[in-house]
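> Predicted model, plus sequence, below.
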Amino acid sequence: MTMKWIQNISLSLFLIGALLVSTSSFGSALQVDSTDTASGNSVTVISVEGAIGPTTTNYIRRGLETSIERNAEALIIEMDTPGGLLTSTQDIVQLMLASEMPIAVYVTPSGGNAGSAGTFITLAGHIAAMAPTTTIGAASPVSMGGGQQDTVMQKKIFNYSESFIENIAKERDRNAEWARSAVRDGEAITETEALELNVIDFISRDLDELLVQMDGMEVEGEPLQTAQASIERLEESFAEKFFSFIMRPEIMLILTMVAIYGIVGEVTNPGAIVPGVAGVIALILLLYGSASMPINVAGFVLIGLAIVLFVIEAFTPTFGILITGGAVSFFLGALMLFQEFPAEMQLSWYWLVPATILTVIFFGWIATSGIKIQFTEHRTGLESLIGKKAKVVDTIDQNGGRIMISGEYWNAVTESDEKIKSNQWCEIVRFEGLTVTVKPHKPNKEIDHGVN
């Protein structure tokens, strides 16, 4: 029963993750662009939503490459983001500044936001536009770096971010002073203010209006012809959606738990297969995500310490002290694991507390039972009789004799030259075929358990 619990928990968590991926990605992954041939009077449109991360960089890079292959007039990035990773933002900005393909960043839909990292990306576009009732700004490095920084390090990050965004604004002939204030003071403005301050070029109600507004603008020495351009959307690929999904902090926490539960479940129940396979797959995905995201190594160390404490508790009667210590270590490790993420990507307590409770239950009940089973004596079969005492029927020596075990007569031999007379008690040493090797029984003060 215990092992079935392990299998069900591991399999259920893994299948839930797979189901969420498939339901969120399958529909868009099967969409195929209506035109595969190059068209000189078309624009490629990609949509960036949510936090900026490594998969966003890959998506924008693929959008640029596809636009070049299609000989498109421009690449339009529809964007609505609260921010994201500074390293990914740097990579995206470098791509955009080095691109000869005209890039327009369009903050949409109404109510959308180009916050933090989104501010850098918007300013880096050849053309910047915003839909009505959208905002831009709040590009403070505190919200981009995550975690607590000492005064010197924080000052360095501020200085770098101010210089970085100022250079972007100057490169695109935008308001560099406001760009610095967005970092220094965390200032955010509406689309109307952004247009007045020369932060953006247009306020566009929809994509069609933006195409008309862009028409005739000279970018990279060539005038754009977008008024009658066809729109070719480039959706995120299945791989991009999948890896973006697993890089979310809550999913990485689930993968951590599945890896722990699955591997421990397989170790405590060799041959179960399902927990082991689920655990290894989750571990590989977790390692991939850890290599791409700013994971705090100290968090993994604390989670590892928690597992050690949970396992020791299975063999040491500490009355829950080690379980409590392991729970605290796991909670702090999971909390520390994602502290380098931006504020909008950090893990909430609504995930941390249930994950800690579930892990304590797993190790305190299910895993502990499985671990103990691996190190306890056999309870069934002939092996369970080893060490028990039995009644001698016929005198036993190295040549032979008989004993009675559970109402059956067995041939027996002694392991030494000492004889054991009939009606005496002997102790079972081992079974070899139909012959039992025994030794004289030496009573002690504890209650003896015999086999008659």
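That came through, no problem. Numbers count the residues shown, from 1 in each chain.
> switch to C-alpha atoms for all contacts and neighbour counts from now on
Will do.
> buried sites along stretch 196-213?
197-205, 207, 210-211, 213 (16 or more other C-alpha atoms under 10 Å).
> Which of those fall in strands?
Applying DSSP state E to those, the entries found in strands are 202, 203.
> Do you have the strands of the stretch 1-150 of the chain handy? List them.
42-49, 74-80, 103-107, 113-115, 127-130, 135-137 (DSSP state E, counting those that start in this stretch).
> Are there helices or strands packed against the fifth one, and which ones?
This points to strand 127-130. strand 103-107, strand 202-203 (3 or more C-alpha pairs under 8 Å, 6 or more residues apart in numbering; DSSP states H and E).
> Looking at these, which is nearest to residue 339?
Nearest to residue 339, of all the helices and strands packed on strand 127-130, is strand 103-107, at 28.2 Å by C-alpha to C-alpha.
> got the contact list for the spatially most central residue of the chain?
Centroid check for the chain by C-alpha atoms, centre = their mean gives residue 252 as the closest residue, at 1.6 Å. Contacts for residue 252 (C-alpha atoms under 8 Å, 6 or more residues apart in numbering) come out as 246, 286, 289.
> In addition, the following structure is provided for comparison:
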Amino acid sequence: MDTPRRPTPPMRNRLRALGWMLLAGLGAWLGVLAASLAQAPGGARTAVVLTIDGAIGPASADYVKRGLARAQERGAAAVVLQIDTPGGLDTSMREIIRAILASPLPVLGHVAPSGARAASAGTYILYASHVAAMAPGTNLGAATPVQIGGGSPLPGAPSDERPASPAPAASGGSAPAGGDGVTRSPRRGASAMDAKVTNDAVAYIRSLAELHGRNADWAEAAVRDAASLAAEDALKRGVIDLIAASVADLLDQAHGREVRLGEARLTLDTKGLAIERLDPDWRSRLLGAITNPNLALILMLVGIYGLIFEFMNPGALVPGTIGAISLLLGLYALSALPVNYVGVALLLLGIALMVAEAFTPSVGVLGIGGVVAFVFGAMLLFDADAPGFGVSLPLVGGIALASLGMTLLIVRLALKSRRSRVVTGAEGMVGTEGRVLDWDGRAGHVLAAGERWAADGPEGLHPGQAVTVTAVHGLQLSVQPAREAWPVPHHP
């Protein structure tokens, strides 16, 4: 009977290595499993802090939405939204509020640090948070919707035409607008569109207030009257839930509070949570940079001029490449911002006219018209008066002055070239010197501009004599001896 053959030493080494690899893989898998279980909902002891600092725009909305999703993936117990903003775009504000209301994690809004504010859109976001808190020395309010495109103030905006008068106190519950020192100054004769925008904003913020049991009357006053409150007054009037000096203080005070999370009620367990700050990543920072209206305008200009220079010098590649990238980034920024298409049309018309000035002898008419169209287009480009989303007047003025200077330079060069001697075509031959090749009577042949020409002229010319061209008749030249050359004609 044959005995089984024992593995050879090389085979034993391979089996041993394979065994160690399997053990290492199993250990790694167990480590990942343990980490995921440690971060699973219910066992997490972390609070993720997101920060809104500055004007609220597309970058802010993207950062908050992705931050809430990442907090959920990490198994955080709560999210603290630290707010310091003068306001922003309505569309971005509503995206953030929808993300907060749809979040499976409780969101604690915190106006901080001291000296911060939650004005305009920030007030809506604070009202949407499951817990609303402010640090000492902060304020909120002034949530009146800004009319798109400027114009007269919206209904309820403060007016200098007559003194403000307090509104009558409402009965029951929290202090209403007017009854606690908030003054009103309604405007008469508001347009239907103004009233529609204001009433929509009032209904929206009242629904957020009622959702979390906060002062809905003051919320309406913040919209209609641009009312504002400091932290202490906001707490007294039921606008916020807590005053907390820091995130840790907020988490300690919020512990044990019951909040409404979707259709359910949740008792917060936030005491002793570790604080993890989630800063904006490169994508959010890039989006925030390119959605700056001033940078978006510059990117559009660089893109258009880069492509124009590439078309003027085919094969240069550098201006075309830079122009294409800049134009795409600029177009992406415009797609994310509230754009007025009349402003875009005027901007493109202005650029086209300024470029046409370089190719058309309009003596500055097209260039100056292009500068005017460009300035008006830049001023009307972004259809919003939200803070942080307007085009800088010094930037527009600088670009307009540079374009005007280029136009004047083109006009100067055009006038200079018009007074200069013609150097191309048939007229460019006039004044050119040549040599007589052969001559018989009043006709012969001359060498001029490197070519042999039939010519006519005075008698007595001899081969090798220097002559000057005085006129061109088709393919025949009129010449005179060089010392008797006629004056060189100029353009009229």
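Nice, thanks for sending it over. Because the structure is predicted, anything quoted here is derived from the model rather than measured.
> And the TM-score between them?
Superposed pair, TM-score by TM-score structural alignment, normalised by the length of the first structure: 0.75. Supporting alignment: 386 aligned residues with a C-alpha RMSD of 3.6 Å.
> about what we covered before: could you dump the contacts of residue 252 of the first structure to TSV with neighbour count?
Shown next, in TSV, are the contacts of residue 252 of the first structure (neighbours: other C-alpha atoms under 10 Å):
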residue	neighbour count
246	21
286	21
289	21
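> Tell me which of the residues you listed fall in helices.
Those of the contacts of residue 252 of the first structure mapping onto helices are 246, 286, 289, per DSSP state H.
> Tabulate the residues you listed in JSON lines, adding columns for distance to residue 432 of the first structure.
Shown next, in JSON lines, are these (distance: C-alpha to C-alpha, whole Å):
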{"residue": "246", "distance to residue 432 of the first structure": "55"}
{"residue": "286", "distance to residue 432 of the first structure": "49"}
{"residue": "289", "distance to residue 432 of the first structure": "54"}
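> What sits closest to residue 400 of the second structure if chain neighbours are left out?
Leaving aside its chain neighbours, residue 400 of the second structure sits nearest to residue 371 (5.8 Å; criterion: C-alpha to C-alpha, 6 or more residues apart in numbering).
> hang on, the one you found packs against residue 350?
Yes. Residue 371 of the second structure sits in contact with residue 350 when judged by C-alpha atoms under 8 Å, with a separation of 5.9 Å.
> still on that earlier bit, and of the helices and strands packed on strand 127-130 of the first structure, who's closest to residue 37 of the first structure?
Once these are compared by C-alpha to C-alpha, strand 103-107 is nearest, at 20.5 Å.
> so the closest one matches what in the second structure?
Under TM-score structural alignment, the alignment places strand 103-107 of the first structure onto residues 107-111 of the second structure.
> what's the average per-residue distance for that stretch once overlaid on the first structure?
Once fitted to the first structure, stretch 107-111 of the second structure is off its aligned match by 0.7 Å on average (mean C-alpha distance after the TM-score superposition for the first structure).
> sorry, back to before: any chance of the strands of the stretch 1-150 of the first structure in JSON lines with mean neighbour count and distance to residue 68 of the first structure as columns?
Output for the strands of the stretch 1-150 of the first structure, formatted as JSON lines (neighbours: other C-alpha atoms under 10 Å; distance: least, C-alpha to C-alpha, whole Å):
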{"stretch": "strand 42-49", "mean neighbour count": "21", "distance to residue 68 of the first structure": "10"}
{"stretch": "strand 74-80", "mean neighbour count": "25", "distance to residue 68 of the first structure": "9"}
{"stretch": "strand 103-107", "mean neighbour count": "27", "distance to residue 68 of the first structure": "11"}
{"stretch": "strand 113-115", "mean neighbour count": "27", "distance to residue 68 of the first structure": "26"}
{"stretch": "strand 127-130", "mean neighbour count": "27", "distance to residue 68 of the first structure": "17"}
{"stretch": "strand 135-137", "mean neighbour count": "27", "distance to residue 68 of the first structure": "29"}
